[in-house]
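> Provided below are the primary sequence and the corresponding predicted coordinates.
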Amino acid sequence: MPSAAQEVLADWSLPLWLTLSLLAIAILYARGWYAIRKTRPEYFHVLRLISFLAGLVILWVAIGSPLDGFADAMLSAHMCEHLLLMSVVPPLLLYGWPVVPLLRGVPSALRPLMIPFIRSSFLRRLGHWLVIPLVAWLAMNLTYLGWHVPAAYDFALEHEDWHAIEHMCFLGTSILFWWCILKPWPSERHSRNWGILIYLISADVVNTMLSAFLAFCGRPVYSYYLNRPNPFQISSADDQVLGAVIMWVLGSLAFLVPAVLIAYRLIETKDHGSSRPLPEARRATVHS
């Protein structure tokens, strides 16, 4: 293994605060999931528990494992990190329908402290506004583009606190984006229409444009990497192309696979609806 890679691994240490925080969230969710499963077993099946816990594990891998150290030295590793935060962790967490299990998991002695926040009409209105599709789409994609502006990107890598804020921005806005697709209970579950495909495909267009620029611009865009040794002896230009390909291919799959599945469901629903027999009263009217 190259010495630079060994140095990254040697510099890594277990992020205790992050690890304990994610472990506490996992315990709260599992406790609440077990409680609510007693009354709603058909909704809170084991797959939801596995999905939520997997989301927490992958979140730890993205920002708590040695991957975060490699992301400081390689653009391609940084893109893998961003991909996990934006396209893998949010759907896994949201498929677990986390709102009610997390609330139910809080010890009863602490629940009175949460009542003012739960009953706050301002927070409810803010929450509903944030998951309006246009708002969520703009939040995620503007955050994605904004942090990839060279000055912002380099600044985040040079300042560890801002790097953490960058990660929180990616994760938070991506949760809003995927919320509009998965609609975790108990949020209102309106029937899907073809507009959700525009929502997904237009996000893929943004991802494709940025990836294509990084792949074909012919020069290193981020000066941060020019002054640091690559752990695997890859040139800055080649590392940038590799990162762009990761963003382009895997990032597009994260948008297009759900789009295809949703389109199939919409077509299937439409076909079943058109073939459904007319009620007796309507058939009598038609035949008359």
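Yep, that arrived.
> from here on, contacts and neighbour counts on C-alpha atoms
OK.
> count of residues packed around Val88?
19 (other CA atoms under 10 Å).
> now swap in Ala164 and tell me
Ala164 is surrounded by 14 other residues when neighbours are defined as other CA under 10 Å.
> Tell me how far Gln240 lies from Ser87.
Relative to Ser87, Gln240 is positioned 20 Å away (CA to CA, to the nearest Å).
> Which one's more surrounded, the two?
The neighbour comparison of Gln240 against Ser87 (other CA under 10 Å) goes to Gln240, with 27 against 22.
> Would you mind confirming that the more buried one makes contact with Ser76?
Yes: with contacts counted by CA atoms under 8 Å, Gln240 reaches Ser76, the gap being 6.4 Å.
> Please name the residues that touch Cys169.
Thr143 (CA atoms under 8 Å, 6 or more residues apart in numbering).
> correction: Asp204
Residues counted as contacts of Asp204 (CA under 8 Å, 6+ apart) are Gly251, Ser252, Phe255, Leu256.
> Second structure follows, compare the two:
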Amino acid sequence: MNRSEAVPFCGLPPLPGDLYWNLDPLLLGTLLVGLGWICWRGTERRLLLTGWGVLALALLSPLCSLAVALFSARVGQHLVVMLVAAPLLALGLRARAASPGELASSAAVFGLVLWLWHMPAPYGWTFRSDGAWWAMHASLLGSAVWLWHGVMRASRVDAALLSGLGTAAQMGALGAFLTFAPRPLFAPHALTTLPWGLTPLEDQQLGGLLMWVPGGIAFAGLALLALSRVLRTAQDRHPA
């Protein structure tokens, strides 16, 4: 039995006081390649480096091992990636106006990816396959960067507002679904939450609340900040 079938990518579920860093060579190498690209091609290096640092901490820090034990920790890890690292990386990329069609596509893809990886079967797959773990985090990061780039560079204010607040609403809907589910949905956490003082259902409810309330509010706030950026850009182009 190979490693990916025996042990999740971030290691075995830790006990309280037994958290550890994830120093997987492939992950470290991938992050270093990303750092090299930023130093070579980045236009806003300070923003890109900050976003890269946040992403590295989310994937390398003990949060990664805690996410093996607790669904709520995995949700927290994803929120850091989608709501902190991704907007910073999007701001640091080369500016390019996003059409309403592109913005609608990015919002749809992000919503699909978000719901897909927080459904029981795909979520459980990430604990049995290293490839699925990579696919989860790469698609969440990539779709979030694409969405934030579109919202921040939208060519039309109404499209930016609709996509940003609409995505915040569907993230809140997913959080509410997870919060009010009558039973635990995620088999990998059936035996891993009790040492942390939570039943599997309580852990799932906590994860849903994190996505629903702070996650939804943070996403809406970021969308409004991005909208103000779009408005300032429009005023600069067409002063009254």
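Right, received. Where do you want to start? Predicted, not measured: the structure shown is a model, and the values here were computed from it.
> Do you know the score for how well these two fit?
Structural agreement between the overlaid chains, expressed as a TM-score with TM-score structural alignment, normalised by the length of structure 2, amounts to 0.80; 225 aligned residues with a CA RMSD of 3.2 Å.
> before we move on, back to that, among the contacts of Asp204 of structure 1, which are in helices?
When DSSP state H is applied, the contacts of Asp204 of structure 1 are split such that Gly251, Ser252, Phe255, Leu256 fall in helices.
> List the contacts of the third one.
Translated: Phe255 of structure 1. The contact partners of Phe255 of structure 1, taken as CA under 8 Å, 6+ apart, are Leu200, Ile201, Ala203, Asp204.
> from those residues, which single one is nearest Thr143 of structure 1?
Among the contacts of Phe255 of structure 1, Ala203 lies closest to Thr143 of structure 1 (CA to CA), at 12.1 Å.
> give me the element that closest one is part of.
Under the criterion DSSP states H and E, the helix or strand holding Ala203 of structure 1 is helix 195-216.
> check the fit of that helix onto structure 2 and give the mean distance.
After superposition onto structure 2, the mean distance of helix 195-216 of structure 1 to its aligned counterpart is 1.1 Å, using mean CA distance after the TM-score superposition for structure 1.
> residue range for that helix in structure 2?
The aligned range for helix 195-216 of structure 1 in structure 2 is 159-180, by TM-score structural alignment.
> One more: stretch 144-161 of structure 1?
Counting by TM-score structural alignment, stretch 144-161 of structure 1 lines up with residues 114-131 of structure 2.
> and what of stretch 244-261 of structure 1?
Mapping stretch 244-261 of structure 1 onto structure 2 (TM-score structural alignment) gives residues 208-225.
> now the matching stretch, how far from the centre of its chain.
Taking the mean C-alpha point of stretch 208-225 of structure 2 and that of its whole chain, the gap between them comes to 12 Å (CA atoms, centre = their mean, to the nearest Å).
> Report the separation between the two terminal residues of that stretch.
25 Å.
> In it, which residues are buried?
In terms of neighbour count (16 or more other CA atoms under 10 Å), stretch 208-225 of structure 2 has its buried residues at 208-212, 215-220, 222-224.
> Stretch 57-70 of structure 2 too?
The neighbour-count criterion (16+ other CA under 10 Å) identifies 57-70 as the buried residues of stretch 57-70 of structure 2.
> Going by distance to Pro87 of structure 2, which of those residues wins?
Proximity of the buried residues of stretch 57-70 of structure 2 to Pro87 of structure 2, judged by CA to CA, is greatest for Ala58, which lies at 14.6 Å.
> roughly how far is the helix or strand harbouring Ser139 of structure 2 from the heart of the chain?
Here Ser139 of structure 2 is covered by helix 130-152, with elements defined by DSSP H and E. The gap between the average C-alpha position of helix 130-152 of structure 2 and the chain average comes to 7 Å, counting by CA atoms, centre = their mean.
> what's the mean distance for it versus structure 1?
Once the two models are superposed, helix 130-152 of structure 2 sits on average 1.4 Å from its counterpart in structure 1 (mean CA distance after the TM-score superposition for structure 1).
> Quick one: residues contacting the counterpart of Leu83 of structure 2 in structure 1.
Under the alignment defined by TM-score structural alignment, Leu83 of structure 2 corresponds to Ser87 in structure 1. Listed by CA under 8 Å, 6+ apart, the contact partners of Ser87 of structure 1 are Ser174, Gly251, Ala254.
> any idea how far Asn193 of structure 1 is from the residue nearest to the spatial centre of structure 1?
In structure 1, the centroid-proximal residue (CA atoms, centre = their mean) is Pro90; its distance is 3.1 Å. Distance of Pro90 of structure 1 to Asn193 of structure 1, given as CA to CA: 22 Å.
> Same question for Leu210 of structure 1.
When CA to CA is applied, the distance between Leu210 of structure 1 and Asn193 of structure 1 equals 28 Å.
> Name the SS class of Thr43 of structure 2, please.
Per DSSP: H, G, I helix; E, B strand; the rest coil, the secondary structure class of Thr43 of structure 2 is coil.
> Near it, how many other residues are there?
Count around Thr43 of structure 2 with other CA under 10 Å applied: 15.
> likewise Arg189 of structure 1?
The number of residues packed around Arg189 of structure 1, counting by other CA under 10 Å, is 12.
> can you pull the contacts of it?
Shown here is Arg189 of structure 1, whose contacts under the criterion CA under 8 Å, 6+ apart are Lys183.
> try the one 4 residues further on
Applying CA under 8 Å, 6+ apart to Asn193 of structure 1 gives the contacts Leu266.
> Now for the nearest residue to Ala132 of structure 2 once chain neighbours are set aside, which secondary structure element holds it?
Here the nearest residue to Ala132 of structure 2 in space, its sequence neighbours aside, is Thr126; by CA to CA, 6 or more residues apart in numbering that works out to 4.7 Å. Using DSSP H and E, Thr126 of structure 2 falls within helix 120-128.
> cool, Val89 of structure 1 as well?
Counting by DSSP H and E, the element that carries Val89 of structure 1 is helix 89-95.
> Who are the packing partners of that helix?
helix 46-64, helix 160-182 (3 or more CA pairs under 8 Å, 6 or more residues apart in numbering; DSSP states H and E).
> what's the average distance of it to structure 2?
Its aligned residues in structure 2 lie a mean 1.2 Å from helix 89-95 of structure 1 after superposition (mean CA distance after the TM-score superposition for structure 1).
> Please list the residues outside that helix that contact it.
When contacts are taken as CA under 8 Å, 6+ apart, the neighbours of helix 89-95 of structure 1 outside the stretch itself are 48, 51-56, 58-59, 171, 174-175, 178-179, 182, 184.
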